[in-house]
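S.K.: From the sequence below, what's the structure:
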Amino acid sequence: MIPSAHKPILVVEDSAEDFTALGRAFRKHALPNPVLRCEDGDQALEYLQGYGKHASWPAQMPAFVLLDLNLPGTDGRAVLSKLKQDPHLQSIPVIIFSTSTNSRDIEDCYRLGANSYLTKPIEFSVLEEKTASLVRYWLATSELPSVS
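M.R.: As a prediction, the model looks like this:
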């Protein structure tokens, strides 16, 4: 198993319902990684950059970030841009996970440095398939960079 196999997965998602469904789908596939949640873009940046009231964050950088676009405060596009411009964080894979199928959103995210763009499915069975693909590709197939 690759070293990133037990690194946390950071989910940046403001919807408790979406996060709960995603957590259920990950558990169904016996994901050994801890799944951490930030509820908005500011909290995600605070976590990843290790500043602010959570100065002890992060103990370990995530294997990847699953990032919603439409967040309160700092939105997902701004988070993506800041992560990809930060020399300490830019190698962390960022997967956009949004309800938007707008081609402009997709193009903008790739232009800003997204590693992948997935649309959130409505049906739980499709969500299960997408999470299985995420786990299989990003944690079992890809060679991820070592980020400290």
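S.K.: use CA for all of it now, contacts and neighbours both
M.R.: Noted.
S.K.: Just the element for the most centrally placed residue in the chain, please.
M.R.: The centroid of the chain falls nearest to residue 66 when counting by C-alpha atoms, centre = their mean (1.6 Å). For residue 66, the host element (DSSP states H and E) is strand 64-67.
S.K.: This protein: helices as residue ranges?
M.R.: 16-28, 41-49, 76-85, 103-112, 124-134 (DSSP state H).
S.K.: Columns mean neighbour count and distance to residue 146 on top of those helices, output as a markdown table?
M.R.: Shown next, in a markdown table, are the helices of the chain (neighbours: other C-alpha atoms under 10 Å; distance: least, C-alpha to C-alpha, whole Å):
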| stretch | mean neighbour count | distance to residue 146 |
| --- | --- | --- |
| helix 16-28 | 15 | 23 |
| helix 41-49 | 20 | 15 |
| helix 76-85 | 20 | 16 |
| helix 103-112 | 14 | 21 |
| helix 124-134 | 16 | 19 |
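S.K.: The structure of the following sequence is requested for comparison with the preceding one:
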Amino acid sequence: MTNSLKVLLIEDDMIETMKLNRTVSKLQLKHSITEAKNGEEALQVLEQKDRLPDIILLDLNMPKINGIEFLSILKNNDTLRYIPTIVLTTSSNHKDLLECYKIGVAGYVIKPLKYEDYVEKIDKVLSYWSVNELIKV
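M.R.: As a prediction, this is how the structure comes out:
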């Protein structure tokens, strides 16, 4: 049985946000998506302890607090550290990949250029996490 996920998308590019929402709709998934434009805004969303997400999709290249800085803050918080965080980025930089796994990311997905490939990757990521037993923090 698959669960409906509460997803926090942290993405500063409005086109990428629209693409994810379009993909979820196209796949007819029942997940709820909360959006934050940067790490600072995401931290404000995460202050609402009664509405914490099941998973976080995190872009790396953002203003104010970049993805790696956000990930460090998240993983140093005793409550929030257990929320699976999947990096969704255009960066294929091996240094970024290593740093994210070192901090404790649950996955690192490179956004493909072709929309069909993007849909396929998002479907797999969300399907995987919707069958996992997730900790409710």
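S.K.: Please state their TM-score.
M.R.: Once superposed, chain against chain, the TM-score is 0.95 (TM-score structural alignment, normalised by the length of the second structure); 137 aligned residues with a C-alpha RMSD of 1.2 Å.
S.K.: wait, which of the helices of the first structure is closest to residue 92 of the first structure?
M.R.: Residue 92 of the first structure lies closest to helix 76-85 among the helices of the first structure, at 8.2 Å (C-alpha to C-alpha).
S.K.: ok and the closest one relative to helix 41-49, angle-wise?
M.R.: Helix 76-85 of the first structure and helix 41-49 are oriented at 20 degrees to each other (axes from the mean of the first three to the mean of the last three C-alpha atoms, to 10 degrees).
S.K.: so where is helix 76-85 of the first structure in the second structure?
M.R.: Aligned by TM-score structural alignment, helix 76-85 of the first structure corresponds to residues 67-76 of the second structure.
S.K.: got the contact list for the matching stretch?
M.R.: With contacts defined as C-alpha atoms under 8 Å, 6 or more residues apart in numbering, stretch 67-76 of the second structure is touched by 39, 58-61, 80-82, 85, 96, 99-100, 103-105.
S.K.: Go through the residues you listed and say which is closest to residue 52 of the second structure.
M.R.: residue 80 (8.6 Å).
S.K.: tell me the contacts of that closest one?
M.R.: 46, 74, 137.
S.K.: Which pair of the contacts of stretch 67-76 of the second structure spans the longest distance?
M.R.: Within these, 61 and 82 form the most distant pair, 22.7 Å apart (C-alpha to C-alpha).
S.K.: Can you give the distance of the match of helix 76-85 of the first structure from its chain's centre?
M.R.: Here stretch 67-76 of the second structure is found 12 Å from its chain centre; the criterion is C-alpha atoms, centre = their mean, to the nearest Å.
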